[in-house]
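**Student:** attaching a predicted model along with its sequence, questions to come.
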Amino acid sequence: MSLVATRPPPATAETHTSEPGPGSGTRAWWAWAAGLYALYALFSLAQHHRLGTTGYDLGIFTQAVRGYAHFGAPIADLKGWGYNLYGDHFHPILILLVPLYWIWPNAQALLVAQAALIAVATVPLARLAASRGGRAAGHATAAAYGLSFGVQGAVSFDFHEVAFAAPLLAFSLAALSERRMKAAAAWALPLLLVKEELALMVAVIGAIMIWRGARRLGLALTGISVIVFTLVVGVLIPAFNPQHVYPYMNSAATGGSLSSSRSIFSRLTDAPEMMFSPSQKIITLLLLGALTCFLALRSPLIAIALPNIAVRFLSDSPAYWGTGLQYNLPLMPVLIAAAWDAQPAWTRSRVPLARTLAHRAGAALLCAAAPLAPAQPLQDFLLHPVRSFSTDAHAKAAYALMRQIPDGAAVEATNHLSPHLAERTRVFTWPLVQHTADWVILDVNEYWPTSFEQNQAHLTDLLHHGYRQIDAQDGIFLLHRE
């Protein structure tokens, strides 16, 4: 059984190799997107209502969009006083959220926008599946994508700019699989505005276009991607960064210092070992492959996933290695599109089991995603939706204390309280050592970035620096300094 893709015949920029199948142009896929949107949005809002969101990262992105909405820079004080987010990542596509924020100036606006972006990716993936395997395959693929661990991980953890990548990748790769090269390039180009590392994925998309015969268009896309990545990482982000570096090559949180040529060489020589050690990385790779019953491995589209995996696995931070959070979201449309791109070749396999699997690819994808779904965050919400919107005494105390803070105030807040203040105050992360905030609200039981003992110590320090306690409820303290 070969896992190597054979070179296809040369194609023009608009060559089509597959005809639309049954149901490929119906409203059924938009109905799936609408249903998933409602599920994701309600889940996200319920989690936010229960203080389940954080300043890192919902609060940070709320501050950035708020800055754009007021015709300013994307300043995120939660990252540091006056911190311009272009010194961290390159994501100008966030400007598209401004009209929604004008209508609803609240952190929750970002959550519902993310829900819509992730859900819309269902449409091209289900349509591609229906064109290859029929309506049932389209429905199965929509369910498999909607419940996949990469999607659930992203929906359950705040807001992130990579939500824009989900529909752009889905539409681009569906078009690429159908040999609609101009459409594939048009959907891929905006990825350069989502996050700097996605430029590497766009470059691979261009390389696949070259492989499939659209040489000029592929070369142009790859060249633009490489140029943009080089300029953003080498010039633009260091220009805005306080240390004038690209922080994800000079931060222990993202893999240690790579600032010297020796450290870069050392990391490259250690790459083969780092890609598979520790064992958590192997588990993640197996789960990613199992998501499509390994059907995706026969498509060259699978190469688009490699930059994402390499950047994460070459880091020293364990947060990047697993299946949680938002890091696997861009891989979900890549894997599903690759599986359906490879499906015709699998149907011609000499191995009977492979042929059977390919003919039932939709069911295979759903059966692969289903066992992992119950372990994901949406399970409890689906089982107890009403309870998910209820607030306990601790949350009620937090809301009562936060209402005492006036609009426009400078506030030092702990991680789970700060996103609720980001849209109406200038909020800073706890602990702010400079003692420059007028108000402080802290939950001493917050476990990040400080421990209970550190929270108590900082509270004592604040009281010694002119702050007085205004109120306290259920372990949450409100302090003010004239």
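**Tutor:** Thanks, I have it.
**Student:** going forward, measure contacts between C-alpha atoms and count neighbours the same way
**Tutor:** Noted.
**Student:** residues in contact with the longest helix anywhere in the chain?
**Tutor:** Longest helix in the chain, counting residues (DSSP state H): helix 28-49. Outside helix 28-49, the residues that touch it by CA atoms under 8 Å, 6 or more residues apart in numbering are 53, 108, 111-112, 115-116, 118-123, 126-127, 138-139, 142, 146, 155-156, 158, 378, 381, 388-389, 391.
**Student:** of those, which belong to helices?
**Tutor:** 108, 111-112, 115-116, 118-120, 122-123, 126-127, 138-139, 142, 146, 155, 378, 381, 388.
**Student:** residue 267: neighbouring residues, count only.
**Tutor:** For residue 267, the neighbour count with other CA atoms under 10 Å is 19.
**Student:** for the strand or helix carrying it, which positions count as buried?
**Tutor:** Here residue 267, judged by DSSP states H and E, is contained in helix 261-269. For helix 261-269, the neighbour count (16 or more other CA atoms under 10 Å) marks residue 267 as buried.
**Student:** do the same with stretch 87-95
**Tutor:** So, applying 16+ other CA under 10 Å, buried residues of stretch 87-95: 87, 88, 89, 90, 91, 92, 94, 95.
**Student:** same check on stretch 338-357?
**Tutor:** Buried residues in stretch 338-357 (16+ other CA under 10 Å): 338-347, 354-355, 357.
**Student:** over to stretch 317-334?
**Tutor:** Result for stretch 317-334 [16+ other CA under 10 Å]: buried residues 320-334.
**Student:** nearest to residue 65 among the residues you listed?
**Tutor:** Each of those was scored against residue 65 by CA to CA, and residue 326 proved nearest at 19.2 Å.
**Student:** over to that closest one. Which of the three states is it?
**Tutor:** coil (DSSP: H, G, I helix; E, B strand; the rest coil).
**Student:** now it. Nearest residue, chain neighbours left out?
**Tutor:** Beyond its immediate neighbours in the sequence, the residue positioned closest to residue 326 (CA to CA, 6 or more residues apart in numbering) is residue 154, lying 3.9 Å away.
**Student:** strands along the protein, start to end?
**Tutor:** Per DSSP state E, the chain carries strands over the ranges 250-251, 256-257, 410-413, 426-429, 439-443, 468-473, 476-480.
**Student:** and the angle from the longest helix of the chain to helix 107-120?
**Tutor:** Calculated by axes from the mean of the first three to the mean of the last three CA atoms, to 10 degrees, helix 28-49 forms an angle of 150 degrees with helix 107-120.
**Student:** how far is helix 28-49 from where the chain is centred?
**Tutor:** 16 Å (CA atoms, centre = their mean, to the nearest Å).
**Student:** can you mark which positions in it are buried?
**Tutor:** Applying 16+ other CA under 10 Å to helix 28-49 flags 28-30, 32-34, 36-49 as buried.
**Student:** alright, now check it against this:
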Amino acid sequence: MLIKRPTRRQILSNLPTLLLALGFLTYCLGISALGLRRHAALQTHAYDLGIFDQLVWSAAHGHGLYSSILGWHFFGEHVSPILYLLAPLYWIFDDVRSLLVFQTLALASGAIPLWWLAKKHLQNPWLALLCALAYLAYHPLVYVNLYDFHEIALATPLLLFTFWYLDENRYWPFALCLLLAVLCKEEISEIVFILGLYCLIKRRQKLLGAGLMLAGLAIFALDIWVIIPHFRGSDFAFVSRYAYLGDSVPAIIKTLMTRPGYVLEHLCTKTKLEYVLAVFGPVGFLSFLSPSHLLLALPTLAQNLLSDYQPQISINFQYTAPLTPFVFIAAVMGFKNLQGYLSTNWPVGRSRTLAMWIATALIVLLGLRYLADHPTLTYAKYLNPSKDAERIIANLERIPAQASIAAQDSLVPYLSHRRQIYLFSKKHQAEYIVLDSSLAKDKQSDAQYLNSVQDALRQGYAIIYQDRSLLILRKQVQGSTELPAEFMEHLNL
């Protein structure tokens, strides 16, 4: 039987799909490798990889979601039941690195529904490929991916799948993906509400729209005023990031409605303008050409821009994760609107060609600008972890697996597979303390750090092991209480 060779037309028609698969694979392998090397270089942190590692490990072993680092059940911090669904990951790969790889695979999967959406609405597989690759190269996405692990990162692909299934009128998978997104974090309830408003106004689906709006409000109220206070023993703590607006959610809403000039004054700052440029610049600002779809980005965008907490107005952290899907959805629909506008003034063939070249030029030129400081270049310095990092990590095996430990920030993610792990700089009653003076000092000055170490030695801890700048202390045992010279030489006093 003769096998026909594919024609040139068939090869070209399949080429965008093959290139997307190549881009997906490159992202997964490259970003996973970079994230793992960053971890190997002791550049991951207690906040938040250590916290999430302990939570998933604890859930996998039937201990619930209590965080010894925070000092309460995680639902007192954020309502993130999705963490229970991650527990099976540790039944198979009981290693913190599996969280980092899983996060990469999850974020990369968002390119798939975006590709489907762009192919459907732009009617051009090459433009769809451009959108999907722009997503995989998107600065905020890569920063979220490489900055430890966060449950909110999982909302990015889930929201993209949610919108795709809504656009296809496939309501059961739509409901499932939206439910999973809601399980990621309490702030997704705001997106549920705005998605309902979108269905009501744009899609003319009164029942679905009203249902989603009511569900969003109910979930928000339940999370903020019932679940979090119950587990924390106090009100929702993150209101403090909006202190200039009020000391409670109702007070903040009142200020937003009655003092628009005051609010605008806090919004119009150089830092916040740069944030908006960094979010929308890589897609050529095409998102602004579809206001109805950009509306879906409003909850997260407003939440970040209204905050006075600096990480929220930076693309370097996890706070853009729920925003990213709607930046790209609006960009796709904005480009579709651009095509429609041009087709009213130009012949159909020419208008599509012109629109394609305009969009491509915008994304490529702005992409070249942003590639100059791409996150992968920032993190490339971690590709070759030092021998010191390898030595320090190897020495951590000396501590019993079940022992309670207090450790410096970057050591915590290596020790968090246990029920009692603490930051050294915070109050604790740990049996062991692990320190290395060559590493970051948990936001303490060297003098404060030294004082904390000396306090521990005065309170009954003794040095039971030393390797250069690394010390392992244990409570109520015989050992040295003199700090060695190799430990002291890394302190600037």
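**Tutor:** Okay, I see it. Only a predicted model underlies this, so the values are computations on that prediction, with no experimental measurement involved.
**Student:** next one: stretch 127-137 of structure 2 to chain centre, how far?
**Tutor:** That offset, for stretch 127-137 of structure 2, works out to 20 Å (CA atoms, centre = their mean).
**Student:** structure 1: matching residues for that one?
**Tutor:** Taken onto structure 1 by TM-score structural alignment, stretch 127-137 of structure 2 occupies residues 137-147 there.
**Student:** give me the residues contacting the matching stretch.
**Tutor:** 24, 29, 32, 36, 119, 122-123, 125-130, 151-152, 332-333, 336, 360-363, 365-366, 368-370, 373.
**Student:** again with stretch 67-86 of structure 2
**Tutor:** Counting by CA under 8 Å, 6+ apart, 51, 54-56, 59-60, 65-66, 151, 180, 183-186, 223, 227-233, 236-237, 419-423 sit against stretch 67-86 of structure 2.
**Student:** go on, stretch 157-169 of structure 1?
**Tutor:** Contacts with stretch 157-169 of structure 1, where a contact means CA under 8 Å, 6+ apart, come from 44, 53-54, 57-58, 61, 91, 93-94, 110-111, 114, 117-122, 154, 187-188, 190-191, 194-195, 325-326, 329-330, 332-334.
**Student:** counterpart of it in structure 2, which residues?
**Tutor:** Stretch 157-169 of structure 1 maps onto residues 147-159 of structure 2, going by TM-score structural alignment.
**Student:** endpoints of that stretch, how far apart?
**Tutor:** Start and end residues of stretch 147-159 of structure 2 are separated by 20 Å (CA to CA, to the nearest Å).
**Student:** list the buried residues in that stretch.
**Tutor:** Of all the residues in stretch 147-159 of structure 2, those buried under the rule 16+ other CA under 10 Å are 147-159.
**Student:** what does stretch 375-393 of structure 2 give?
**Tutor:** Buried, per 16+ other CA under 10 Å, within stretch 375-393 of structure 2: 375, 376, 379, 382, 385, 392, 393.
**Student:** spatially nearest residue to the last one (excluding sequence neighbours)?
**Tutor:** Nearest in space to residue 393 of structure 2, with sequence neighbours left out and distances taken as CA to CA, 6+ apart, is residue 414 at 7.6 Å.
**Student:** what is the burial count for the equivalent of that neighbour over in structure 1?
**Tutor:** With TM-score structural alignment as the criterion, residue 414 of structure 2 lines up with residue 420 in structure 1. If you count neighbours by other CA under 10 Å, residue 420 of structure 1 ends up with 26.
**Student:** I'd guessed residue 420 of structure 1 sits against residue 107; true?
**Tutor:** Yes. Judged on CA atoms under 8 Å, residue 420 of structure 1 makes contact with residue 107 at a distance of 7.1 Å.
**Student:** mind listing the shared neighbours of those two?
**Tutor:** Residues touching both residue 420 of structure 1 and residue 107 by CA under 8 Å, 6+ apart: residue 59.
**Student:** may I see the strands of structure 1 organised as CSV, with mean neighbour count and distance to residue 267 of structure 1 added?
**Tutor:** Formatted as CSV, the strands of structure 1 follow (neighbours: other CA atoms under 10 Å; distance: least, CA to CA, whole Å):
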stretch, mean neighbour count, distance to residue 267 of structure 1
strand 250-251, 15, 13
strand 256-257, 16, 10
strand 410-413, 25, 38
strand 426-429, 26, 33
strand 439-443, 26, 40
strand 468-473, 15, 49
strand 476-480, 20, 44
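**Student:** now the ones you listed as a markdown table including distance to residue 103 of structure 1?
**Tutor:** Listed next are those as a markdown table, based on distance: least, CA to CA, whole Å:
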| stretch | distance to residue 103 of structure 1 |
| --- | --- |
| strand 250-251 | 37 |
| strand 256-257 | 41 |
| strand 410-413 | 24 |
| strand 426-429 | 20 |
| strand 439-443 | 28 |
| strand 468-473 | 33 |
| strand 476-480 | 30 |
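**Student:** nearest to residue 290 of structure 1, out of the ones you listed?
**Tutor:** Distance to residue 290 of structure 1, taken as CA to CA, is lowest for strand 256-257 among these, at 31.1 Å.
**Student:** and the contacts of that closest one?
**Tutor:** Residues from elsewhere that reach strand 256-257 of structure 1, judged by CA under 8 Å, 6+ apart: 249, 250, 251, 263, 315, 316.
**Student:** structure 2: which residue goes with the last one?
**Tutor:** Put plainly, it is residue 316 of structure 1. Using TM-score structural alignment, residue 316 of structure 1 pairs with residue 308 in structure 2.
**Student:** number of nearby residues for its match?
**Tutor:** Residue 308 of structure 2: 16 surrounding residues under other CA under 10 Å.
**Student:** identify the residue nearest it in space, chain neighbours excluded?
**Tutor:** Residue 308 of structure 2 sits nearest to residue 241 (CA to CA, 6+ apart), 5.6 Å away.
**Student:** which residues touch the one you found?
**Tutor:** Taking CA under 8 Å, 6+ apart as the test, what residue 241 of structure 2 contacts is 307, 308, 309.
**Student:** tell me how far the nearest residue to residue 146 of structure 2 once chain neighbours are set aside lies from residue 109 of structure 2.
**Tutor:** Nearest non-adjacent residue to residue 146 of structure 2, counting by CA to CA, 6+ apart: residue 35, 5.5 Å away. Using CA to CA, residue 35 of structure 2 is found at 17 Å from residue 109 of structure 2.
**Student:** how far away is the residue most central in space within structure 2 from residue 173 of structure 2?
**Tutor:** Most central in structure 2 under CA atoms, centre = their mean is residue 318, positioned 3.4 Å from the mean C-alpha point. To residue 173 of structure 2, residue 318 of structure 2 is 26 Å away according to CA to CA.
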